[in-house]
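[1] Return atomic coordinates for the entry below.
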Amino acid sequence: MSALPPGSTIGILGGGQLGRMMAMSAAQLGYRCHVYAPEGDNVAADVSARFTSARWHDTEALIAFAHDCDVITYEFENVPVAPLLKLPQELLAPGPRALEVAQDRVKEKRFVEDAGGRPAPYVAVDHDNELAGAVERIGVPGILKTRRDGYDGKGQWAIDSGADAQGIRIPETGCVYEAKLAFECEFSVILVRGRDGEVRFWDSTRNRHDKGILAHCELPAPAIVGEQLEQARGLAAKVAEALGYIGVLTLEFFATKDGPVFNEMAPRVHNSGHWTIEGAVTSQFENHVRAICGLPLGDTRSVSDTMVMDNLIGRQALDLATHLADGRAHVHLYGKSEARAGRKMGHVTWVG
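    Model (predicted):
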């Protein structure tokens, strides 16, 4: 397709903070955004030209939404795929195949293995009576994860002994049991792929999690990340090519003594890339807009050798004056109405 001119409408499926920051970047380039999401705290709607609140499976509402859009993208990887297949496929960027793969942890791991990647040892667990055998086969410690819908540490159970597996009920959608690996640090590879197949990467931060939620990113990352970056980027590029991907794609890794181990992928802009708003020449949000609209990609280089980003979780976000007391802090609050425990309310970035 030719580049979409300013004034065109970008449809965003999902109404959270990723859609909010994407819409703000789109507006800077002269685009309108139309957000589609079910009822909820849809903060992306606050900064968009139009908002449709309807269920994912409301085919009539979804088709009407698509008629108003020149391109449609996602800020949420758990958008059901089936309703999207009823829309003109040329509107969707990236295509729904990326969602289909990323929504099922077993399918995702197998897809990455086919591309030459290495996840932690794992086995699918579809029924209650299969869990004990999975633990025996993979060993302990391990982690049991739901195959679908888990994020930010939700839908996960640590299993440190066979006794921990007793009494766990496997949901209808199944689970995956995987080994808990020894690793030096976690990092992510964030790329953008244009409609012409060009791929660019941002620097990879060291990522720290608290109770399964990303809490902290920093540059420079430890030396081991730099040593494993070429291999990890090569895998990410292969995954993007295999999916025919358009836009920003993220793969998360464990840096181990035996090389990078794939953890999971996100077919969208990613929390570990929020620092790029101030810390890179072109942010992940702007480059995602550029890619899906058929525009030239922006420079992904970091503007400084050092950078720190902290997520504001729960009530941490409420005291804005305290965060702004440091004149170097770039504060982003997402406009969410309720500061619940474990909820991402904003982030703060320091560059240099």
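[2] Could you use CA atoms for every contact and neighbour count after this?
    Fine.
[3] isn't residue 121 right up against residue 137?
    No - the criterion here is C-alpha atoms under 8 Å, and residue 121 misses it with residue 137 at 9.6 Å.
[4] how about the helices of the stretch 51-200 of the chain, start to end?
    With DSSP state H, counting those that start in this stretch as the definition, the stretch 51-200 of the chain shows helices at residue ranges 59-67, 81-84, 96-102, 105-114, 131-138.
[5] Name the residues contacting each of residue 121 and residue 137.
    Overlap of the contact sets of residue 121 and residue 137 (by C-alpha atoms under 8 Å, 6 or more residues apart in numbering) is empty.
[6] coming back round to it: take the helices of the stretch 51-200 of the chain and lay them out in a markdown table including mean neighbour count and distance to residue 153.
    Conversion of these to a markdown table gives the following (neighbours: other C-alpha atoms under 10 Å; distance: least, C-alpha to C-alpha, whole Å):
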| stretch | mean neighbour count | distance to residue 153 |
| --- | --- | --- |
| helix 59-67 | 16 | 30 |
| helix 81-84 | 16 | 23 |
| helix 96-102 | 21 | 16 |
| helix 105-114 | 18 | 14 |
| helix 131-138 | 17 | 20 |
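[7] The structure of the following sequence is requested for comparison with the preceding one:
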Amino acid sequence: MSKVQDSQLPLIPVATPPVWLGVMGGGQLGRMFVHAAQALGYKVAVLEPEKNCPAAHAADHHIVADYNDQAALAELGQLCVAVTTEFENVAAQSLAFLAERTIVAPAAHGVSIAQDRIAEKNFFTDCSPASKVLPAPHRLIASKADIDAHSDAISAELLPGILKTVRLGYDGKGQVRVRTLDELRTAVAAFGDTDVACVLEKMLPLAYEISVLVARGVDGATVVYPIAENVHRDGILFTTTVPGPNVCADSARKAQDAARVIVDRLDYVGVLCIEFFVLQDGSLVVNEMAPRPHNSGHYTIDACVTSQFTQQARAMARLPLGDTRQHSATVMLNILGDIWFVGDGKQLREPAWDQLLALPGACLHLYGKAHARRGRKMGHISFVAPTLAQAQQQLAVACGILGIAL
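    Presented below is the predicted three-dimensional model:
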């Protein structure tokens, strides 16, 4: 019986022969997945074209190849009883190719929707009768000519807005705020010399942003983590606070209910993160989803019974999903490469990790990246404490140590 046909059986780790899980992508998410899967007794293979990548430092086997290399994909599929992806820009065709050889979670269908902002918004809209949540008003800008053809409607309904490329945007890349038609035309032109498909979203009166981390097993069992409240700077996640200080019980319930609808409609297996906007009137708007563990879920490593990465391994292996209970209040701070630089210059220094680690409840995670660059995610710190006020106090002290403005 093939591995795919045998997928209804729990993939329990055993010593001989070893049971392998695979991950597409060698970044920090892959690295943290490797650690979690190994703690459960699995061996992990990573497929990633970069030799000196964070996940390869921890993995049991590294296949150095492009994500669409069919020989490499066949090797991964032959070795592993299940494969996942650490980022959504792996080609859905590669996941479909793997699915002919092994279990793939999440499946290509869900990943392909998350890769295309228009497909994603259409999917959220289709879910809205059950989820009770819609995306922001938006319009496809398939070419520069679309702006002139629909200028009146765009001005009346969508400006000021945020222009985003339909594909391949992340951490604030591939998006720009626009207030007028002229700014919109300039932004579209800046995305490329030829017409680039974009989506224009109306800017809404935002109160705060939240994310919902949900996991679903192959049997349809679903668990949801506590609501995370997020703060972004320059399009990059800055802090995640759980429990969110502004999140009311009604907003939390609506967001969690919507997440369950979305994950069920996708027939999803694995961890899914869905980002929502809470508007000033208290209403909820669904923004986007990530078919993988997420930056805003890193707090689960130190503050929850089951981390998001352990949950991903459990779902892939057809094991029971873990307890999502949060045992400590927490604030997670992203560490960017900026703190390695002295002022605005090029001189490098090592941050004062000894002072940071002297703080009670400070849990440091560095990703093993060889070079610091401004704006590059180099690690994160979770501050866990009996109360949220204590965690926030430690965050403030740490930011002072690292030279980060609050």
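[8] Let me see the TM-score of these two.
    Aligned and superposed, the two chains score 0.95 in TM-score terms (TM-score structural alignment, normalised by the length of the first structure); 351 aligned residues with a C-alpha RMSD of 1.6 Å.
[9] Next secondary structure after the longest helix along the first structure?
    Looking across the first structure with DSSP state H, the single longest helix is helix 223-243. For helix 223-243 of the first structure, the following helix or strand on the C-terminal side (DSSP states H and E) is strand 247-256.
[10] Now for residue 85 of the second structure, how many residues are close by?
    26 (other C-alpha atoms under 10 Å).
[11] re earlier: mean deviation, the longest helix of the first structure versus the second structure?
    Following superposition, helix 223-243 of the first structure is found to deviate from the second structure by 1.9 Å on average (mean C-alpha distance after the TM-score superposition for the first structure).
[12] returning to that earlier point: right, and the helices of the stretch 51-200 of the first structure - which one's nearest residue 23 of the first structure?
    Ranking those by proximity to residue 23 of the first structure (C-alpha to C-alpha) places helix 59-67 first, at 16.2 Å.
[13] which part of the second structure lines up with that closest one?
    Matched against the second structure by TM-score structural alignment, helix 59-67 of the first structure falls on residues 70-78.
[14] Report the contact partners of the residue positioned nearest the centre of the second structure.
    By C-alpha atoms, centre = their mean, the second structure has its centre lying nearest to residue 294, at 3.0 Å. Residues in contact with residue 294 of the second structure (C-alpha under 8 Å, 6+ apart) are 29, 272, 273.
[15] Return the residue of the first structure aligned against it.
    Checking TM-score structural alignment: residue 294 of the second structure goes with residue 270.
[16] Kindly report the same for residue 120 of the second structure.
    Under the alignment (TM-score structural alignment), residue 120 of the second structure pairs with residue 108 of the first structure.
[17] my guess is that match meets residue 102, correct?
    Yes - look at residue 108 of the first structure against residue 102 with C-alpha under 8 Å: they come within range, at 5.4 Å.
[18] wait, doesn't residue 67 of the second structure sit right on residue 90?
    Yes - using C-alpha under 8 Å, residue 67 of the second structure makes contact with residue 90 at a distance of 6.5 Å.
[19] what's the overlap in contacts for the two?
    residue 24.
[20] tell me which element residue 7 of the first structure falls in.
    In this structure, residue 7 of the first structure is located outside every helix and strand according to DSSP H and E.
[21] how close does the closest residue to it other than its chain neighbours get to residue 70 of the first structure?
    Distance criterion C-alpha to C-alpha, 6 or more residues apart in numbering; nearest residue to residue 7 of the first structure, sequence neighbours excluded, is residue 31 at 4.9 Å. With distances taken as C-alpha to C-alpha, to the nearest Å, residue 31 of the first structure is found 10 Å from residue 70 of the first structure.
[22] where do the contact lists of those two overlap?
    Counting by C-alpha under 8 Å, 6+ apart, the shared contacts of residue 31 of the first structure and residue 70 are 8, 9, 10.
[23] for these, which one is nearest residue 98 of the first structure?
    Nearest member of these to residue 98 of the first structure, counting by C-alpha to C-alpha, is residue 10, at 18.8 Å.
[24] What is the neighbour count of whichever residue in the second structure pairs up with that closest one?
    By TM-score structural alignment, residue 10 of the first structure lines up with residue 21 in the second structure. Residues within reach of residue 21 of the second structure, counting by other C-alpha under 10 Å, total 27.
[25] For the strand or helix carrying residue 21 of the second structure, name the packing helices and strands.
    Following DSSP H and E, one finds residue 21 of the second structure within strand 20-24. Judged by 3 or more C-alpha pairs under 8 Å, 6 or more residues apart in numbering; DSSP states H and E, the packing partners of strand 20-24 of the second structure are helix 28-39, strand 43-47, strand 82-85.
[26] how much does the last one stray from the first structure?
    Once the two are superposed, strand 82-85 of the second structure sits an average of 0.5 Å from its aligned residues in the first structure (mean C-alpha distance after the TM-score superposition for the first structure).
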